[in-house]
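> coordinates only, sequence not included:
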């Protein structure tokens, strides 16, 4: 389990294709502290560390992961949000994040609000339990954020300067693809209501 509080940024240094899988080599300030078989969130996707060398670790994304996330769009030099799993008994500063990306979304607008930014994302409403609620939680590229302006297939999030500086939202532009994980509690509620209907 994760919280959506990004620990550090990593940089993709190498990408290898192996059959239908893709191996990513990520350089970061925490790579040398990781362990083989450890779960780490990469842009909100829970991936297993399979190799470590100095300040670089290697993870593998399989076809299912590549189909549901933006990892297949990564290029060498891209920044990636990293978070290690939550320690039992630790603070839950964000919200409950599983690291299971539901789908991707497209950034359709970025509004400078003179000290903060309003990012708007649009997604394909293809599943009934993929919902956002006003002032509820959503995970964008692994970042726990609060929803504003929740609509049927789009939502906005207000971003403070700290988040811009310490996450890869600093490089997101209109037209870019991001990963979203909808709030697990909201998904369960939607599923229950749908079953009763």
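Received the coordinates, thanks. Just so we're clear, the structure is a prediction, and the values are computed from it rather than from any experiment.

> From now on I want contacts and neighbour counts done on CA atoms only, so please keep to that.
Fine.

> Which parts of the chain are helices?
Assigned by DSSP state H, the chain shows helices spanning 63-68, 161-166, 184-196.

> Let me know which of these is tucked in deepest.
helix 63-68 (a mean of 15; mean count of other Cα atoms under 10 Å).

> Can you tell me what sits against that helix?
The set of residues external to helix 63-68 that reach it, using Cα atoms under 8 Å, 6 or more residues apart in numbering, is 20-21, 45, 71-72, 101-104.

> And here is the other one:
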């Protein structure tokens, strides 16, 4: 589990085809401090890479390697990464850590398109178009993870239209400086993870809101 608070901006150093060219190994450069805190990373550790929960398979002083399967590449933006690409990084959450964003699983639900970026007072209003099937999970003032960043949805629906697949978030200068929002351009693709609470509420509604079966009770028997 993660919180959606990006703690380092890594750089892809190498992209290595594996698994007959269907899978991919990424060598990602990062800071030694990222791998050292809050305790040293180990082989098998989970690291969120632009919102995708991946397993560290190799470690160096300032780099780590992860493998992405063909399934992951087909459902995320990882297959578009090239040497030099920047990538948002977050170590996994530990019990007792501060939950600064919202609970994020690192399981990407789909890829959205960045539509526009417009200055709005001291921040920038970014608008995105969701892939089919995800619009019903996104609500104004709800939470969403974009490339692993925990953000608040500030609007739903395209201005002047009824496109519910469009939503907007505001990015402050600090967020732009420490994440890939600083280099994102309209037309770019981003990984989306919907709020897990919305996922389960939708599932419950689809099932008719049936209550779980009552647990058996123990009754005293008087002789």
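Noted; the coordinates are in hand. Please read these numbers as outputs of a predicted model, since none were measured by experiment.

> what's the TM between chain one and chain two?
The pair, once superposed, lands on a TM-score of 0.95 when counted by TM-score structural alignment, normalised by the length of structure 1; 196 aligned residues with a Cα RMSD of 1.4 Å.

> now the helices of structure 1 as TSV including distance to residue 6 of structure 1?
Shown next, in TSV, are the helices of structure 1 (distance: least, Cα to Cα, whole Å):
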stretch	distance to residue 6 of structure 1
helix 63-68	20
helix 161-166	8
helix 184-196	19
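
> closest to residue 85 of structure 1 out of those helices?
Ranking the helices of structure 1 by proximity to residue 85 of structure 1 (Cα to Cα) places helix 184-196 first, at 16.5 Å.

> Over in structure 2, find the residue span that closest one aligns onto.
Here helix 184-196 of structure 1 aligns to structure 2 at residues 196-208, judged by TM-score structural alignment.

> That stretch: how far from the chain's middle?
Distance, stretch centre to chain centre, for stretch 196-208 of structure 2: 20 Å (Cα atoms, centre = their mean, to the nearest Å).

> Stretch 73-92 of structure 2 too?
Averaged C-alpha coordinates place stretch 73-92 of structure 2 at 11 Å from its chain's average position (Cα atoms, centre = their mean).

> before we move on, what about stretch 96-112 of structure 1?
Distance, centroid of stretch 96-112 of structure 1 to centroid of chain: 7 Å (Cα atoms, centre = their mean).

> and if you look at stretch 60-74 of structure 1?
So, by Cα atoms, centre = their mean, the centroid of stretch 60-74 of structure 1 is 12 Å from its chain's centroid.

> so that stretch matches what in structure 2?
Under TM-score structural alignment, stretch 60-74 of structure 1 corresponds to residues 67-81 of structure 2.

> Likewise for stretch 84-99 of structure 1?
Using TM-score structural alignment, stretch 84-99 of structure 1 lines up with residues 91-106 of structure 2.

> Show me which residues of that stretch are buried.
Buried residues in stretch 91-106 of structure 2, counted by 16 or more other Cα atoms under 10 Å: 91-93, 101-106.

> will you turn these into TSV that also has distance to residue 130 of structure 2?
TSV is the format used below for those (distance: Cα to Cα, whole Å):
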residue	distance to residue 130 of structure 2
91	26
92	26
93	27
101	21
102	20
103	20
104	18
105	19
106	18
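
> Aligned counterpart of residue 43 of structure 2 in structure 1, please.
Pairing criterion TM-score structural alignment: the partner of residue 43 of structure 2 within structure 1 is identified as residue 36.

> and its match, what does it touch?
Per Cα under 8 Å, 6+ apart, neighbours of residue 36 of structure 1: 48-52.

> which one of those residues is nearest residue 155 of structure 1?
residue 48 (30.2 Å).

> Trace the closest one over to structure 2, please.
So residue 48 of structure 1 corresponds to residue 55, using TM-score structural alignment.

> If we ignore the residues flanking it in sequence, what's nearest that match?
residue 46 (4.8 Å; Cα to Cα, 6 or more residues apart in numbering).

> For the one you found, give its distance to residue 127 of structure 2.
Taking Cα to Cα, to the nearest Å as the measure, residue 46 of structure 2 falls 30 Å from residue 127 of structure 2.

> These two: which is more packed in?
Neighbour tally, residue 46 of structure 2 and residue 127, criterion other Cα atoms under 10 Å: the higher count belongs to residue 127, 25 against 22.
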